[in-house]
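**Q** Sequence plus predicted model, see below.
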Amino acid sequence: MTAPNQALRADAARNVDAILTAAAEVFGELGADAPLDEIPRRAGVGRATMHRRFPTREHLFAAILRSQVDTLVDAAEARTGAEDPWGALLEWIGAYEEIGAPYRGMSARLSAALLEQASPVGELCAPMRTAFDVLFRRAQDLARVRRDISSADVLAIISALPRDPETGRARTAHLTVVLDGLRRPAPESARSLTE
């Protein structure tokens, strides 16, 4: 026989799963500014049930994005010793581009959260920012990445780029301009210096 507390915990866990599934669907269909009332309706729970666990839209975003952020932390850590630091940086940024892609308007929210840091999404992203910073600094040291910009600035800029309506990713031309702008020019040759 199941104890009453166990049954309550199982019900609560099912409610959380239903809310997050519904939230991912709603934000995927209607974007990050979707009406929140649609989420408990689809989840089959009351509004109060959702708000007890997820008091704000930001709390829902953080819960939905958690596994992707954890994957990005692991991806950054796995690339810190790569022989090609620039290639490692580009690979990681490509993976980062996927985080908000399914939800229209989410990338702009990420951009703000990365700079604010005090919101639920900002707190969620703190380990990711730290792991990316290590990768970014290594690229600055070994791959001629400019030093007058921080890793957090790079993430915020990429997140704020206009999105392709089909894929949700930054438009290729815009992302290319940003990435090209990260590289310091190669040192002039000794010949050009003496001319």
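**A** Noted; the coordinates are in hand.

**Q** C-alpha only now, for contacts and for neighbours.
**A** Fine.

**Q** for this protein, longest helix please?
**A** helix 4-30 (DSSP state H).

**Q** chain center to it: distance?
**A** A distance of 22 Å separates the centroid of the chain from that of helix 4-30, by C-alpha atoms, centre = their mean, to the nearest Å.

**Q** which strands and helices sit next to the helix or strand following it?
**A** Sequence-wise, the next helix or strand downstream of helix 4-30 (DSSP states H and E) is helix 38-43. Applying 3 or more C-alpha pairs under 8 Å, 6 or more residues apart in numbering; DSSP states H and E, we find helix 38-43 packed against helix 4-30.

**Q** okay, now the one to match up with it:
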Amino acid sequence: MATSTAGTAAGTAAGTSAPRPMRADARRNYERLLTEARAVFAEHGTDASLEEIARRSGVGIGTLYRHFPNRHAMMSAVFQEALADLLERSRALAGAEQPCGALVEWLRALIAHAGEYRGLARALMSASAEKGSALAACSVPLRAAGERLLARAQESGAVRTDVSIGDLMQLTNAIALAAEESPEDGQLADRLLTLTLRGLKTDPTAVPSA
């Protein structure tokens, strides 16, 4: 998920408004840290040891913290590609013939993202209350994208007008967390989303399929 913007990504991940270009050696350290963070998060979840990530990257913990001042900053950088994919998906769905179906498809994509790494759903839920964190900042473009899809579904008359995108994003994280804690039930997330949709629709007897 490291991109051509790696030279400025450290500042972005830390939530600063004026990222500085990195020297070549600093860029290499940054990219190694991201690579190992993905591997360690995949193996041990997002609560994994930052010291282990630094060790695997061949750098000291001080170097890790210079690039990523806290865990949320590192997680934000790791998930930039997934964020870009979700935003692209929202743009592709923006003109869908069935606005409610488009919203449902996007919510399923959010649940899949939140469930990609153990602990991510819980971190996303807690980050929503930490407005200054890098991980919370990641949700800003997602909320805007989701609001557009939700507005179309509401304008079509399929979804209640008192539903907010903030509520929906919290619900998707909660569904992903429930599915994470019951891995033996592979259909739990879909069942919970279906139940949620029944509460969202103006006609609770009809639930759209993506």
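**A** Arrived safely. Computed from a predicted structure; not experimentally measured.

**Q** And the longest helix of the first structure, what's buried?
**A** Neighbour-count burial for helix 4-30 of the first structure flags 15-16, 18-20, 22-28 (criterion: 16 or more other C-alpha atoms under 10 Å).

**Q** now do stretch 43-57 of the first structure
**A** 43, 50, 54, 57.

**Q** Provide the aligned range in the second structure for it.
**A** Here stretch 43-57 of the first structure aligns to the second structure at residues 57-71, judged by TM-score structural alignment.

**Q** Contacts for that stretch, please.
**A** Contacts with stretch 57-71 of the second structure, where a contact means C-alpha atoms under 8 Å, 6 or more residues apart in numbering, come from 10-11, 13-14, 29-30, 32-33, 36, 50-51, 54-55, 74.

**Q** element containing residue 162 of the second structure?
**A** Residue 162 of the second structure belongs to no helix or strand when assigned by DSSP H and E.

**Q** what number of residues lie near residue 90 of the second structure?
**A** 23 (other C-alpha atoms under 10 Å).

**Q** show me where the second structure has helices.
**A** For the second structure, the helices defined by DSSP H cover 6-13, 24-44, 50-57, 61-67, 71-78, 80-93, 99-114, 120-127, 134-155, 165-181, 188-200.

**Q** Skip the chain neighbours and tell me the closest residue to the most centrally placed residue in the first structure.
**A** The residue lying closest to the centre of the first structure (C-alpha atoms, centre = their mean) is residue 99, at 4.5 Å. Once flanking residues are discounted, residue 99 of the first structure sits nearest to residue 68: 6.2 Å by C-alpha to C-alpha, 6 or more residues apart in numbering.

**Q** Just the endpoints, please. Distance across the match of stretch 43-57 of the first structure?
**A** Taking C-alpha to C-alpha, to the nearest Å, the first and last residues of stretch 57-71 of the second structure lie 16 Å apart.

**Q** where's it relative to the chain centroid, distance-wise?
**A** That offset, for stretch 57-71 of the second structure, works out to 22 Å (C-alpha atoms, centre = their mean).

**Q** got it, and stretch 97-107 of the second structure?
**A** That offset, for stretch 97-107 of the second structure, works out to 18 Å (C-alpha atoms, centre = their mean).

**Q** Kindly report the same for stretch 169-184 of the first structure.
**A** Using C-alpha atoms, centre = their mean, the offset of stretch 169-184 of the first structure from its chain centre is 17 Å.
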